[in-house]
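*Asks:* here is my input; please provide its structure:
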Amino acid sequence: MEFSQTELLSFFTEVSPFVRNLVIGLFAFGEGLPVIGSFLPGGTVAILIGALSEKGIMNSWHAVHIIALGSMLGDLIGFYAGRNLNKVSWFKRFVHGENHRKKWDLFDRHTAIVIILGKLLPVIRSTPALFAGARRMNIFRYIFYVLIGSYLWAIAGVFAGKYIAQVAGDYIIPVIFAIVVVSILVAIVSRFKKSS
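*Replies:* Have a look, this model is predicted:
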């Protein structure tokens, strides 16, 4: 059976809003998790949701809130994982050791920029949370910065998807799925190149 844009649209319209929101939120949550988030094409999915909102399937701002809050919750898991990793000796030496002091001092001075702008960079999107927790950053400052970054990322993705849908018309869904597949393949290939 051939997959078509109308089948995707009918799937999203036939599921309940709760299920649709849950799937979007879980994907955004996974995108915010350390390690896992590096493999998920979160930006592309935000663009897809923006394209679907252009088709009238859901409200754009509603999608932005779901994506931003889901991603932020994933980042908070990463933040607390970083705090707990301080108990592991090799990680503690890496984050608090004298050999890396200058690098971590730079991270500490520019944490806001790293967290906010890091949300916009696909491969490293989930790692600032881990290191902010490991460096024992104040949780309220962290939440403030990650909230800004998550909303910037969600707004950029959703409204880029809306714009691309207006320009590409009926070809938007196949184009976005092709981008998702290519971005997953690029992430896998780059991981294999680094390990070899």
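*Asks:* every contact and neighbour count from this point should use C-alpha atoms.
*Replies:* Noted.
*Asks:* can you give me the helices in the protein?
*Replies:* 5-14, 17-32, 36-39, 42-54, 60-85, 89-96, 101-109, 111-118, 127-134, 139-168, 172-195 (DSSP state H).
*Asks:* any chance of CSV for these, columns mean neighbour count?
*Replies:* Shown next, in CSV, are the helices of the chain (neighbours: other C-alpha atoms under 10 Å):
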stretch, mean neighbour count
helix 5-14, 13
helix 17-32, 19
helix 36-39, 19
helix 42-54, 25
helix 60-85, 22
helix 89-96, 14
helix 101-109, 13
helix 111-118, 21
helix 127-134, 25
helix 139-168, 20
helix 172-195, 14
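*Asks:* separation between Met137 and Gly25?
*Replies:* According to C-alpha to C-alpha, to the nearest Å, Met137 stands 26 Å off from Gly25.
*Asks:* structure for this one too, so we can compare:
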Amino acid sequence: MVIRLSDWISSVIDALGPAGVGVLVALENIIPPIPSELVLPLGGFRAREGTMNVFLVWLCATVGAYVGALALYWLGAWLGYDRVYCLAGHKRFILASQKDIERGSALFDRYGSWVIALGRCVPVVRSIVSLPAGMRRMPMVRFSVLTLSGTAVWNAAFIGAGWALAERWKQVDHYMGPVSLVVVGFLLVGAGVLAWRRRHD
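*Replies:* Just a heads-up that it's a prediction; the model follows:
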């Protein structure tokens, strides 16, 4: 499955260039089985080969991720928690399960709006974290800044790793997975400390 998926991702990127990277990353928000852990490193590798500009790859990926996140934000704002939760109970609703909705809302309650930036660095979570932001009617400017910040860092890291590993770009997740988890762990601890201080000030 991974081999077939990577071949399809490769064909899209080869056909559309940096725009293809942006389209795939946008779709990842709506169709989680499309992993940016494959899309971004391949974009970095293609840039190293000279077939694409690395800055355009990063820019298109960041814009694509923001567009996808924005779509989920407005969906959450339009439908509200109860309707989204009800839809998530149907098998045909591919965006998220009811457990995903509960998990995303719990993270939002615990860490506040900072979970938007942190969630962009966590597989699966980044595909659903925009829904609770929309449900809570989080200010658009704050949502945009946090989404773009987290997305920009995530994209730069994986595109850069794909550039560095070259032909071994498919192994990026093997190296970056543990690193991203450690980074997210530190960020979550920091967010927790800030939240605790605010409550006790």
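*Asks:* TM-score of the superposed pair?
*Replies:* TM-score of the superposed chains, computed with TM-score structural alignment, normalised by the length of the first structure, equals 0.65; 149 aligned residues with a C-alpha RMSD of 3.3 Å.
*Asks:* centroid residue for the first structure?
*Replies:* Nearest to the geometric centre of the first structure sits Glu31, at 4.0 Å (C-alpha atoms, centre = their mean).
*Asks:* so what does that one match up with in the second structure?
*Replies:* Under the alignment (TM-score structural alignment), Glu31 of the first structure pairs with Glu28 in the second structure.
*Asks:* was I right about its match contacting Pro35?
*Replies:* Yes - at 6.3 Å, Glu28 of the second structure and Pro35 qualify as touching, with contact defined as C-alpha atoms under 8 Å.
*Asks:* burial count for Pro178 of the second structure?
*Replies:* 11 (other C-alpha atoms under 10 Å).
*Asks:* ok, the one 3 residues further on next?
*Replies:* As a burial measure, Leu181 of the second structure scores 14 neighbours (other C-alpha under 10 Å).
*Asks:* excluding chain neighbours, what is closest to it?
*Replies:* Val122 (7.7 Å; C-alpha to C-alpha, 6 or more residues apart in numbering).
*Asks:* map the one you found across to the first structure for me.
*Replies:* Aligned partner of Val122 of the second structure by TM-score structural alignment: Leu121.
*Asks:* what is the neighbour count of Arg126 of the second structure?
*Replies:* 25.
*Asks:* err, Gly80 of the second structure, not the other one
*Replies:* 17.
*Asks:* thinking it is in contact with Met135, fair?
*Replies:* Yes - assessed by C-alpha under 8 Å, Gly80 of the second structure is found in contact with Met135 at 5.0 Å.
*Asks:* any idea how far Trp61 of the first structure is from Phe18 of the first structure?
*Replies:* 16 Å.
*Asks:* how about Leu147 of the first structure?
*Replies:* 23 Å.
*Asks:* leaving out the residues flanking it, which one is nearest to the residue in the second structure that Phe79 of the first structure lines up against?
*Replies:* Per TM-score structural alignment, the equivalent position to Phe79 of the first structure in the second structure is Tyr73. Leaving aside its sequence neighbours, Tyr73 of the second structure sits nearest to Gly134 (C-alpha to C-alpha, 6+ apart; 4.3 Å).
*Asks:* what's the match for the one you found in the first structure?
*Replies:* Match for Gly134 of the second structure (TM-score structural alignment): Gly133.
*Asks:* quick check: that match touching Ile77?
*Replies:* No - assessed by C-alpha under 8 Å, Gly133 of the first structure is found out of contact with Ile77, at 9.6 Å.
*Asks:* which residues do the two both contact?
*Replies:* Listed contacts common to Gly133 of the first structure and Ile77 are nil; contacts here mean C-alpha atoms under 8 Å, 6 or more residues apart in numbering.
*Asks:* got a list of what the residue nearest to Gly20 of the second structure when sequence neighbours are not counted touches?
*Replies:* Spatial nearest neighbour of Gly20 of the second structure, chain neighbours left out: Ile13 (4.7 Å); criterion: C-alpha to C-alpha, 6+ apart. Going by C-alpha under 8 Å, 6+ apart, Ile13 of the second structure touches 19-21, 43.
*Asks:* which two of these have the greatest separation?
*Replies:* Ala19 and Gly43 (10.4 Å; C-alpha to C-alpha).
*Asks:* now do the shared contacts for those two.
*Replies:* In contact with both Ala19 of the second structure and Gly43: 13, 57, using C-alpha under 8 Å, 6+ apart.
*Asks:* aligned partner of Asn59 of the first structure in the second structure?
*Replies:* Aligned partner of Asn59 of the first structure by TM-score structural alignment: Asn53.
*Asks:* great, nothing more from me.
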